[in-house]
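Undergrad: fold the following and give me the result.
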Amino acid sequence: MNLRQLEAFRMAMLHGSITRAAKAMRLSQPAVTKLIAALEQEVGFRLFDRAPGGVIPTPEAIAFHEELERSYLGLQRLAQSAREIRDLRRGHVRIAAMPALATDLVPSIISRFSATYPDIRISLDVHTSPRIADLTAAAAFDFGFAHLPNRRPDLTVVASYEMACVVAMPPGHPLAARKMIRPQDLDGVAMVALSHHTVTARHVDQMFIDADVTPQIRGECQPSFAACALVARGVGISIVDPLTPAMFGEDTLSVRPLDPLIPFHFRLIRPAGLPQSRAAAAVMDDAIATVEASPLIERTGRERRDTS
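TA: Purely as a prediction, here's the structure:
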């Protein structure tokens, strides 16, 4: 049996007439009669008896029609699902982000996308960069934001970005009077350092070595949100990414640019060689637009876009 035969049978059941079924299908009456006859041969029993003004379904036809309607409902559900997927009204997108981007930037991405496509569910997991790289490569996430100092064959780098780190301090700190902070200004100054294993900490340590400066490290922590919380409580000042201090507000933390520039790099990554859902691609495109709209972030490379 084929779909055309089933459609002819269904139309005849719905309209109670071969003539009306043919009109609904935009076919000739003999064509519909032939389709139903072929279906009767396939199923092995008679489907209709002729009656004045139409046809009467046999008991077997009624039972068969009930099963067919259940199948049609399933097909309608499939069609509805396809429309929802196509129109971004169904889907689940999984994002991973390093802590510095998870407090404001990535929530902004999710908020912006959800305002347009509220039916797409988005999960956000916060991990360290090495963990994000490993889990994204294993397809646990559709894409992620992470430090990625070395290229990996199991990851596609979609875009690379850079921000300039800032010095975060309480508004009443003596250095708040300066427009620019230099390494010499930090000699002997109480500071909260990012954990020594972070990329930013290595840049900062090298800056102090080059300038022959020894700050007073009162605390060491990770992520930058924790460092800013300690700064807000007067433990010391800190060199962090420019996004995190903004979460605390100008009344709690002041920021000043640093010379020389300490870069804060991150990349947008996704699993290599794997197809991407329409929903994930749409969220990722929105993420790129949101990131590149930030005046604090500069795109540092035009990466190959993996369209698999």
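Undergrad: all contacts plus neighbour counts: C-alpha atoms, from now on.
TA: Fine.
Undergrad: does residue 298 count as helix, strand or coil?
TA: strand (DSSP: H, G, I helix; E, B strand; the rest coil).
Undergrad: so who does it touch?
TA: 161-163, 292 (Cα atoms under 8 Å, 6 or more residues apart in numbering).
Undergrad: how much space between it and residue 162?
TA: Separation of residue 298 from residue 162 (Cα to Cα, to the nearest Å) stands at 5 Å.
Undergrad: just residue 218 next, same as before
TA: 28 Å.
Undergrad: ok, those two, which is more surrounded?
TA: residue 162 (18 against 13; other Cα atoms under 10 Å).
Undergrad: please compute how far the helix or strand hosting the more buried one lies from its chain's middle.
TA: Per DSSP states H and E: residue 162 is located in strand 155-164. Put simply, strand 155-164 sits 16 Å off its chain's centre (Cα atoms, centre = their mean, to the nearest Å).
Undergrad: before we move on, what about stretch 124-139?
TA: Centre-to-centre, stretch 124-139 and its host chain are 13 Å apart (Cα atoms, centre = their mean).
Undergrad: just give the number of residues close to the closest residue in space to residue 234 that isn't next to it in sequence.
TA: Leaving out its chain neighbours, the residue that sits closest to residue 234 by Cα to Cα, 6 or more residues apart in numbering is residue 170, at 7.0 Å. Residue 170 is flanked by 22 other residues according to other Cα under 10 Å.
Undergrad: dump the residue contacts of residue 170.
TA: Here residue 170 is in contact with 176, 231-232, 234, 237, 252-254 (Cα under 8 Å, 6+ apart).
Undergrad: one more to line up against the first:
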Amino acid sequence: MNINKLRIFHEVFVTGSITRAAERSYVSQPAASKMLANFEDEIGYKLFERSNGKLIPTDEAMYLHEEVYGLLQGVNHLEDSIKSAKNNRSGRLRICSIFGPSYQFLPELIAKFKEINPGVHVSLHLSGCSAIRQGVASGQYQIGLVDKAQSSSKHDSAAFDMTCYCAIPADHPAAKLENITLEDLEGTPWITLDSENATTKALKRAYINTELSMHRSIEVHTTIHALSFVNLGMGVALVDALNYHYFSSLFNMPNVVLRPFEPNIIEPLEVITSNLNPLSGVAKDFYKLLIDELESKKGIVLERSL
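TA: This next block holds a predicted model:
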């Protein structure tokens, strides 16, 4: 399989134009058209349909692109590594994370690491847990941060249970309390993550144990979205230790108050590496810094599975 054909396919996929794909690939428009046509001939089906002057991906192209994009990332990483070795640079660090740690925690940590290691090229990616686990196992990423799950034979891991706090509107009666309990929130709607999230499940169990009625009014994808709704007075939400730590410096949400919450509910976080591909010296240094930084954060209790 010719890698240049895959690159043309990717560029047409993201631009919807042969002309733009050719420009971005530094080839002529006829050459780009020929490569795409040859690629379609090789695989035996059409990848694009023309509509209103744009090339629209077919269902088959939508399915194929995810795999092609991952392959191209791997090739680009390889090319960068070859150039780095030739130029005596200090190496490359590839990290992939779920949204929460990538918002402020990892950028701050990477900045600290780069001060000590200015020659290291760092790439930080954002993805879902399954893609991160697969990427770490395949060597696409050296370090991954994911929601804690069952142990895997493909990964080494350090697992963290991060204490959750209650985010509550400032004008709510319970906001005046030092600690908030379920009883203090009776009748108050919750803004939660999806039903399969560990914190949502733990919150549901807590309500069942107390025989109180839980009212979930809004479901969101990230804690940051939940905080926005709390700031609008739409209900209360759980906030993990990392977001709690950075709340004052990151968010302008004057109507949100954070308080310790009972019962104790934790947000699980797992730092994973491949047990088949040893970490480079650069990656080992960053991994140690990452673990030390997580251990130091208030409200975090460490469990290790190495």
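Undergrad: drop the TM-score for these two in here.
TA: In this superposition the chains share a TM-score of 0.66, using TM-score structural alignment, normalised by the length of structure 2; 220 aligned residues with a Cα RMSD of 2.2 Å.
Undergrad: hang on, the earlier thing: distance check, the residue nearest to residue 234 of structure 1 against residue 191 of structure 1.
TA: Remark: distance between residue 170 of structure 1 and residue 191 of structure 1 (Cα to Cα) = 12 Å.
Undergrad: now swap in residue 12 of structure 1 and tell me
TA: 83 Å.
Undergrad: ok, which stretches of structure 1 are helices?
TA: Using DSSP state H, the helices found in structure 1 span residues 3-15, 18-25, 29-43, 59-86, 99-102, 105-116, 129-137, 199-211, 224-232, 278-293.
Undergrad: which other helices and strands contact the shortest one?
TA: By that I understand helix 99-102 of structure 1. Counting contacts by 3 or more Cα pairs under 8 Å, 6 or more residues apart in numbering; DSSP states H and E, helix 99-102 of structure 1 packs against helix 224-232.
Undergrad: who are the packing partners of the helix it packs on?
TA: helix 99-102, strand 166-169, strand 190-194, strand 238-240.
Undergrad: the longest one vs structure 2, mean deviation?
TA: With both structures laid over each other, strand 190-194 of structure 1 and its partner residues in structure 2 are 1.5 Å apart on average (mean Cα distance after the TM-score superposition for structure 1).
Undergrad: next: the first one.
TA: Once the two are superposed, helix 99-102 of structure 1 sits an average of 1.7 Å from its aligned residues in structure 2 (mean Cα distance after the TM-score superposition for structure 1).
Undergrad: mind listing what's buried along stretch 180-195 of structure 1?
TA: 180-183, 186, 189-195 (16 or more other Cα atoms under 10 Å).
Undergrad: what angle sits between the strand holding residue 162 of structure 1 and helix 278-293?
TA: Between strand 155-164 of structure 1 and helix 278-293, the angle comes out at 20 degrees (axes from the mean of the first three to the mean of the last three Cα atoms, to 10 degrees).
Undergrad: my read: residue 167 of structure 1 touches residue 240, true?
TA: Yes - shown here, residue 167 of structure 1 and residue 240 form a contact pair, counting by Cα atoms under 8 Å, at 6.5 Å.
Undergrad: between the two, tell me which one has more neighbours.
TA: Per other Cα under 10 Å, whichever of residue 167 of structure 1 and residue 240 has more neighbours is residue 240, with 29 against 22.
Undergrad: ok, now how distant is that one from residue 114 of structure 1?
TA: According to Cα to Cα, residue 240 of structure 1 and residue 114 of structure 1 sit 29 Å apart.
Undergrad: about what we covered before: quick one: closest of the helices and strands packed on helix 224-232 of structure 1 to residue 210 of structure 1.
TA: Taking Cα to Cα, strand 238-240 is the member of these nearest to residue 210 of structure 1, at 16.4 Å.
Undergrad: tell me what the closest one is packed against?
TA: strand 166-169, strand 190-194, helix 224-232.
Undergrad: residues in contact with it?
TA: 165-169, 191-194, 200, 204, 224, 227-228, 231.
Undergrad: by how much does it deviate from structure 2 on average?
TA: Mean for strand 238-240 of structure 1 is 1.5 Å (mean Cα distance after the TM-score superposition for structure 1).
Undergrad: which bit of structure 2 covers that strand?
TA: With TM-score structural alignment applied, strand 238-240 of structure 1 matches the range 237-239 in structure 2.
Undergrad: tell me how far the matching stretch lies from the chain's centre.
TA: With Cα atoms, centre = their mean, you get 18 Å for stretch 237-239 of structure 2.
Undergrad: just stretch 66-79 of structure 2 next, same as before
TA: From the chain centre to the centre of stretch 66-79 of structure 2 is a distance of 18 Å (Cα atoms, centre = their mean).
Undergrad: got the buried residues for it?
TA: Neighbour counts over stretch 66-79 of structure 2 (16+ other Cα under 10 Å) mark 68, 72, 74, 77 as buried.
Undergrad: between these, which sits nearest residue 139 of structure 2?
TA: residue 74 (8.7 Å).
Undergrad: if you rank the contacts of residue 170 of structure 1 by neighbours, which is first?
TA: residue 237 (29 neighbours).
Undergrad: burial check on residue 101 of structure 2, number of neighbours?
TA: Residue 101 of structure 2 has 16 nearby residues by other Cα under 10 Å.
Undergrad: for it, which non-adjacent residue is closest in space?
TA: Using Cα to Cα, 6+ apart, the closest residue to residue 101 of structure 2 is residue 242 (7.2 Å).
Undergrad: quick check, residue 81 of structure 2 in contact with residue 91.
TA: Yes - counting by Cα under 8 Å, residue 81 of structure 2 touches residue 91, with 7.1 Å between them.
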